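> below is the sequence, then the predicted model.
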Amino acid sequence: MKDDLSPLLVRPEEAAKLLGIGRTKVYALMRCGALRSVRIDGLRRIPAAALTEFVARLEQEQAA
């Protein structure tokens, strides 16, 4: 049986690809708090749910 688990945390580079933006922009969004992230030792990771929340927030802001 094949596990079809999606990753819970993604690297900033992966987040950039998923969002269709540059890696530098992802780091800027994390720095200003617009995109939630967690630190594991020296590694910065972005919860998959944070990507969904970020996009939903963008949609809400543009709908207003």
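That came through fine.

> drop to CA atoms for contacts and neighbour counts, all remaining ones
Fine.

> OK, contacts around the residue nearest to residue 9 when sequence neighbours are not counted?
Nearest residue to residue 9, sequence neighbours excluded (Cα to Cα, 6 or more residues apart in numbering): residue 47, at 4.4 Å. With contact taken as Cα atoms under 8 Å, 6 or more residues apart in numbering, residue 47 is in contact with 8-10, 36-38.

> are any of the residues you listed buried, and which?
Among these, those buried by neighbour count (16 or more other Cα atoms under 10 Å) are 9-10, 36-37.

> next, the one to line up against it:
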Amino acid sequence: MDEPSAKRAAPAPITVRVPEAARLLGISRSRIYELITSGDIETVKLGRATLVPVSGLHALIDRLRREQWG
């Protein structure tokens, strides 16, 4: 039987804004912008909003782990 909709967990976001991406990674906003400029983190523009795909944050961490640990 389905749970009432009020008790269901909200789905995880697929994108976040830049400040939230910085918070999730534990780094500064300026460092996020450096990573965006260098192409290490992808973004999507939706109107004036700059969105960071959460999958891109996971990919960055995975790549950094591979580089550090072989």
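Ah, there it is. Worth saying up front: this structure is predicted, and the values here are computed from it rather than measured.

> got a TM-score for the two of them?
TM-score of the superposed chains, computed with TM-score structural alignment, normalised by the length of structure 1, equals 0.91; 64 aligned residues with a Cα RMSD of 1.0 Å.

> give me the subset of the contacts of residue 47 of structure 1 lying in helices.
With helices taken from DSSP state H, there is no overlap with those.

> ok, so of these, who is nearest residue 17 of structure 1?
Minimum distance to residue 17 of structure 1 across the contacts of residue 47 of structure 1 is 10.5 Å, recorded for residue 10 (Cα to Cα).

> ok, that closest one - contacts?
Contacts of residue 10 of structure 1 (Cα under 8 Å, 6+ apart): 45-48.

> from residue 65 of structure 2, how far off is the counterpart of it in structure 2?
Taking TM-score structural alignment, residue 10 of structure 1 has residue 16 as its aligned residue in structure 2. Distance, residue 16 of structure 2 to residue 65 of structure 2, by Cα to Cα, to the nearest Å: 22 Å.

> kindly report the same for residue 36 of structure 2.
19 Å.

> and what about the closest residue to residue 21 of structure 2 other than its chain neighbours, helix, strand or coil?
Nearest residue to residue 21 of structure 2, sequence neighbours excluded (Cα to Cα, 6+ apart): residue 52, at 6.9 Å. What DSSP: H, G, I helix; E, B strand; the rest coil gives for residue 52 of structure 2 is strand.

> what do you get for residue 2 of structure 1?
coil.

> what's the helix or strand for the residue nearest the centre of structure 1?
Closest to where the C-alpha atoms of structure 1 average out (Cα atoms, centre = their mean) is residue 51, at 3.9 Å. Using DSSP states H and E, residue 51 of structure 1 maps to helix 48-63.
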